[in-house]
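>>> coords below, sequence missing:
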């Protein structure tokens, strides 16, 4: 006989409410559609950003100052 394990519980990234991590929880990791849309809006307005370093062309070699020649 095996015991059913309890599903992991995470905090909603927007409001902090406890969220059970279940396959049928359609809003995970959020607690509701409202929190999901708030998060989407924060991405859309630029509040969240993924840092990116500018890519340097392979043909250009930087001089001492770090600028391409």
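Okay, I see it. Because the structure is a prediction, the values reported are computed rather than measured. Numbers count the residues shown, from 1 in each chain.
>>> for the rest of this, base every contact and every neighbour count on C-alpha atoms.
OK.
>>> how near is residue 21 to residue 29?
With the distance defined as CA to CA, to the nearest Å, residue 21 ends up 7 Å from residue 29.
>>> name the residue closest to the centre of the chain, please.
Of all residues in the chain, the one closest to the mean position by CA atoms, centre = their mean is residue 48, 8.6 Å from it.
>>> who touches the host helix or strand of residue 39?
Counting by DSSP states H and E, the element that carries residue 39 is helix 33-44. With CA atoms under 8 Å, 6 or more residues apart in numbering as the test, helix 33-44 has contacts from 12, 14, 15, 27, 30, 48, 49.
>>> try this one side by side with the last:
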């Protein structure tokens, strides 16, 4: 089965591909860097300060 790499859009084999869904280590690392730089985000509810502190005040 062939799929398109989400980074470069090149067609790549799915089976026996150690970088899937990417076509190469390069595309995999580009995607990781995009997440790490904050360009990709997952929307959700804001976390309250109380929740961040484990429910403890002060």
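Yep, that arrived. Being a predicted model, the structure only gives us computed values, none of them experimental.
>>> most surrounded residue in the contacts of helix 33-44 of the first structure?
When neighbours are taken as other CA atoms under 10 Å, the top entry among those is residue 30 (25 neighbours).
>>> can you give me the strands in the first structure?
Remark: strands assigned in the first structure by DSSP state E are 9-11, 18-20.
>>> which one in the second structure is aligned with residue 50 of the first structure?
In the superposition onto the second structure, residue 50 of the first structure corresponds to residue 42 when matched by TM-score structural alignment.
>>> ok, that match to residue 35 of the second structure distance?
Taking CA to CA, one finds residue 42 of the second structure at 10 Å from residue 35 of the second structure.
>>> higher neighbour count, those two?
Each of residue 42 of the second structure and residue 35 has its neighbours counted (other CA under 10 Å); residue 35 has more, 12 against 6.
>>> quick revisit: so what sits against both of residue 21 and residue 29 of the first structure?
Listed as contacting both residue 21 of the first structure and residue 29 by CA under 8 Å, 6+ apart are residue 10.
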